[in-house]
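In: the sequence and its predicted three-dimensional model are supplied below.
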Amino acid sequence: MEEMSDPRLGTVRLFLKHDDNKARKLKYNLGPARVLSFGGAYSGHLRALARAGMERGFETIGVVRGEEHLPLNPSLAYARACGMRLVYLDRAAYRLKHTPEVLERLRARFGDVTILPEGGSNAAAVRGCAELPGEIGLDYDVICCPVGTGGTLAGISAGLAPGRRALGFAVLKGAGFLREEVARLQREAYGRVMTNWELNLDYHFGGYAKPSPALDQAYEQVYVAKMIYGILDLAGRGAFAPNSRVVAVVTGQPSTPVASWGEPTGFDSAEPR
């Protein structure tokens, strides 16, 4: 945990919680069998799954969106070095990855395999992410996280103590559907939908993994940067109660301390959010 200082915060205090949510999503999803999942060319989920397979001794298969490009980028090279078998689906087929027809073809090709959804977000992943709030050793009012598939927000919300709320920042353009996805995941994990969370759609800056020229960082930090910018902007607009204590969940492994990012001038305020 580290506290971030910025004049836009006013009386709001912002604490950064560095956390590997990918590992949390996998915690209750892994068994002894072969595991297959999906992701883009820079998928942190596929990297985490590959590492888990190497450490625990089970086979992993990564179904990657798009065509193969050689040499592999660092993310896919790492996954392969951990023993993951990489296969590719063109973008049209990838959009159908959740359909019974595609899943049946994958099972026919790879045999007895556990299939995890893209990003690892399912009921088991929600239960893993629900453990995060209880590990924060300070009093706080709001906890924030980036939202790509909804699993982390669904779990954080489920693990909150009474009186606290969760705020997710969508990293996708046109991500209103994620509200129902978060609700669906909570229903599957707990049989009900919590009322202590909300999803902000205003800070995607053009879409998932759209980088800022000022931030030469890993893809995880692109969507973390959007969340941080959103929190600062909302604080400046008075969206948080005076003297609120806000925790921002920083996923991935940042190359530079987040608290030193300073003014996010790389974001063009004229760009559609």
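Out: Good, I have the coordinates.
In: CA atoms for contacts and neighbours, from now on please.
Out: Fine.
In: pull the longest helix from the chain.
Out: The longest helix of the chain (DSSP state H) is helix 219-236.
In: separation between A235 and L9?
Out: Look at A235 and L9: by C-alpha to C-alpha, to the nearest Å, they are 5 Å apart.
In: spit out the contact partners of H204.
Out: F169, A170, V171, L172, K173, Y223, K226, R273 (C-alpha atoms under 8 Å, 6 or more residues apart in numbering).
In: quick one: the strands in the stretch 151-273 of the chain?
Out: Assigned by DSSP state E, counting those that start in this stretch, the stretch 151-273 of the chain shows strands spanning 165-170, 197-200, 245-250.
In: those helices in this protein, which residues are they?
Out: Using DSSP H, helices in the chain cover 21-27, 44-56, 74-81, 91-94, 100-110, 123-129, 151-158, 177-190, 219-236.
In: which other helices and strands contact the first one?
Out: Just to be clear, that refers to helix 21-27. Secondary-structure packing of helix 21-27 (3 or more C-alpha pairs under 8 Å, 6 or more residues apart in numbering; DSSP states H and E): helix 44-56, helix 123-129, helix 151-158.
In: turn the ones you listed into TSV, including mean neighbour count and distance to Y94.
Out: Formatted as TSV, the helices and strands packed on helix 21-27 follow (neighbours: other C-alpha atoms under 10 Å; distance: least, C-alpha to C-alpha, whole Å):
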stretch	mean neighbour count	distance to Y94
helix 44-56	22	15
helix 123-129	25	22
helix 151-158	30	20
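In: which stretch among those comes nearest D216?
Out: Each of these has some distance to D216 by C-alpha to C-alpha; the shortest is helix 44-56, at 17.2 Å.
In: what's the angle between the closest one and helix 74-81?
Out: 20 degrees (axes from the mean of the first three to the mean of the last three C-alpha atoms, to 10 degrees).
In: now the angle from helix 44-56 to helix 219-236?
Out: Orientation check (the same axes, to 10 degrees): helix 44-56 against helix 219-236 gives 130 degrees.
In: next one: helix 44-56 to chain centre, how far?
Out: Computed by C-alpha atoms, centre = their mean, to the nearest Å, the chain-centroid distance of helix 44-56 equals 16 Å.
In: can you tell me what sits against that helix?
Out: Residues outside helix 44-56 that contact it (C-alpha under 8 Å, 6+ apart): 22-23, 26, 37-39, 59-60, 62, 75-76, 78-80, 82-84, 118-120, 220, 252.
In: helices or strands next to the longest helix of the chain in the packing?
Out: Right, helix 219-236 is packed against strand 142-147, strand 165-170 by 3+ C-alpha pairs under 8 Å, 6+ apart.
In: could you dump these to CSV with distance to P71 and mean neighbour count?
Out: Shown next, in CSV, are the helices and strands packed on helix 219-236 (distance: least, C-alpha to C-alpha, whole Å; neighbours: other C-alpha atoms under 10 Å):
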stretch, distance to P71, mean neighbour count
strand 142-147, 30, 26
strand 165-170, 31, 25
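In: another structure for you, compare them:
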Amino acid sequence: MDFKLENSINKHLALPKKFGVELFIKREDQIHPFVSGNKYRKLKYNLQEAKKECFKTLLTFGGAFSNHIAAVASAGKRFGFHTIGIIRGEELKNKINENSTLRFAQQNGMQFKFVSRDEYRNKTSEDFLSRLKEEFGDFYLIPEGGTNPLAIKGCEEILTHEDKQFDYVCCSVGTGGTISGLINCSKPSQQVLGFPALKGNFLQQDISKFVTKSNWKLIADYHFGGYAKINEDLVTFINQFKADYNIQLDPVYTGKMLFGIFDLAKKGYFPKGSKILAIHTGGLQGIEGMNALLKKKNLPIITTN
């Protein structure tokens, strides 16, 4: 079971010479139009396992603009699974057509259950999952964000033999699955840097459950206030990056990571001559919804053409 994929390539980015480093970006966003980047990597072995165990239904969790929800819906349709999304926020029930992510997921056959934020916090409890099985029947459970051991196995395939040349491997961090896979397949000489998109220090503990190496670090200075938070500085950076390199960044994950890498390079964080690889994890489907929110706040929007 596999998608028809484009090859992931490393593109060199011309940085100001004063930075003294080389930066490349791995275009994981280009491997599939709808299940791109780390979402493909996380789902690959989970879908194989679901098929092997003869499950007909996939059930997962996500918020209003979740890349994961969109990816599971698209992958489910491609491989013949019924998909169910448990969505955070009861107020979204009557706003599906106003939300580009939920609209896309529904068009790909996903069935929704909207729950309150308080109820959503119990998504991993046995009682909550039992009630979902009573309501929907048997299903293959994929956690919020897709992170589990099979997801990490998929993310371990992001780096190739050619990538051993890099001194630093950088990625954005949501639930910790992608960086865990990168750490597991990194070389001892490499440092893996994670840029959390969420506030809080809980990710350190979550990642430590899946890795044994110590060549990694979380840089928590570039979350812009928390998950899906954004300001005019970040929009300006994303738009300038698009103009300079013809690469679209998403505002929730990859945009924040690249903002952080550029800022660290300016401040001399990386030793002179360092080679840095940034992983583009996709997530571009969320730009439409983010732009709608930016317009409501009378803020500049993210350029997409």
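Out: Cool, got the structure. In this text the structure is predicted, and so the values were computed from the model without any measurement.
In: just to revisit the earlier point, can you redo the helices and strands packed on helix 219-236 of structure 1 as CSV with distance to I136 of structure 1?
Out: Output for these, formatted as CSV (distance: least, C-alpha to C-alpha, whole Å):
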stretch, distance to I136 of structure 1
strand 142-147, 10
strand 165-170, 14
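In: thinking again about what came up before, between the longest helix of structure 1 and strand 165-170, how many degrees?
Out: Going by the same axes, to 10 degrees, helix 219-236 of structure 1 makes 120 degrees with strand 165-170.
In: can you tell me how far the residue of structure 1 most remote from its centre is from V102 of structure 1?
Out: The outermost residue of structure 1 relative to its centre, with distances by C-alpha atoms, centre = their mean, is A108 at 29.9 Å. Counting by C-alpha to C-alpha, the separation of A108 of structure 1 from V102 of structure 1 is 10 Å.
In: ditto for D19 of structure 1
Out: In terms of C-alpha to C-alpha, D19 of structure 1 sits 33 Å off from V102 of structure 1.
In: same thing with Y94 of structure 1?
Out: Between Y94 of structure 1 and V102 of structure 1 the computed distance is 9 Å (C-alpha to C-alpha).
In: contacts only, for whatever residue of structure 1 lines up with I152 of structure 2.
Out: Structural correspondence for I152 of structure 2 with respect to structure 1 (TM-score structural alignment): V126. Shown in contact with V126 of structure 1 (C-alpha under 8 Å, 6+ apart): K25, G151, T152, A154, G155, I156, L185, Q186, A189.
In: can we see that at 7 Å?
Out: K25, G151, T152, A154, G155, A189 (C-alpha atoms under 7 Å, 6 or more residues apart in numbering).
In: tell me which of the strands of the stretch 151-273 of structure 1 lies nearest to D90 of structure 1.
Out: strand 165-170 (25.0 Å).
In: for the closest one, name the packing helices and strands.
Out: strand 142-147, strand 197-200 (3 or more C-alpha pairs under 7 Å, 6 or more residues apart in numbering; DSSP states H and E).
In: how big's the offset between that strand and structure 2?
Out: Compared with structure 2 after the fit, strand 165-170 of structure 1 shows a mean deviation of 0.8 Å (mean C-alpha distance after the TM-score superposition for structure 1).
In: now that strand: which residue numbers in structure 2?
Out: Under TM-score structural alignment, the match for strand 165-170 of structure 1 is residues 191-196.
In: what do you get for stretch 74-93 of structure 1?
Out: Using TM-score structural alignment, stretch 74-93 of structure 1 pairs with 100-119 in structure 2.
In: which other residues reach the matching stretch?
Out: So stretch 100-119 of structure 2 is in contact with 64-66, 69-70, 73-74, 77, 82-90, 93, 96-97, 286, 288-289, going by C-alpha under 7 Å, 6+ apart.
In: before we move on, the earlier item: make TSV out of the strands of the stretch 151-273 of structure 1 and add distance to D141 of structure 1.
Out: Output for the strands of the stretch 151-273 of structure 1, formatted as TSV (distance: least, C-alpha to C-alpha, whole Å):
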stretch	distance to D141 of structure 1
strand 165-170	7
strand 197-200	12
strand 245-250	5
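In: so for M1 of structure 1, which of the ones you listed sits nearest?
Out: strand 245-250 (9.0 Å).
In: give me the mean distance between that closest one and structure 2.
Out: Once superposed with structure 2, the aligned residues differ from strand 245-250 of structure 1 by a mean of 0.7 Å; criterion: mean C-alpha distance after the TM-score superposition for structure 1.
In: structure 2: matching residues for that strand?
Out: Under TM-score structural alignment, strand 245-250 of structure 1 corresponds to residues 275-280 of structure 2.
In: contact partners of that stretch?
Out: By C-alpha under 7 Å, 6+ apart, stretch 275-280 of structure 2 touches 21-29, 37, 166-171, 254.
In: any idea how far it is from the middle of the chain?
Out: Relative to where its chain is centred, stretch 275-280 of structure 2 has its mean C-alpha point 15 Å off (C-alpha atoms, centre = their mean).
In: identify the residues contacting the aligned residue in structure 2 for P117 of structure 1.
Out: Superposed on structure 2 with TM-score structural alignment, P117 of structure 1 falls opposite P143. Shown in contact with P143 of structure 2 (C-alpha under 7 Å, 6+ apart): T60, F61.
In: try F24 of structure 2
Out: Counting by C-alpha under 7 Å, 6+ apart, F24 of structure 2 has contacts N10, K11, H12, L13, I276, L277, A278.
In: go with 10 Å
Out: For F24 of structure 2, the contact set (C-alpha atoms under 10 Å, 6 or more residues apart in numbering) comprises 9-15, 166, 169, 275-279.
In: what of R107 of structure 1?
Out: L36, V113, T114, I115.
In: just the residues you listed: which are in strands?
Out: L36, V113, T114, I115 (DSSP state E).
In: contact partners for the last one?
Out: Put plainly, it is I115 of structure 1. Counting by C-alpha under 10 Å, 6+ apart, I115 of structure 1 has contacts N29, R34, V35, L36, S37, F38, I61, L103, L106, R107.
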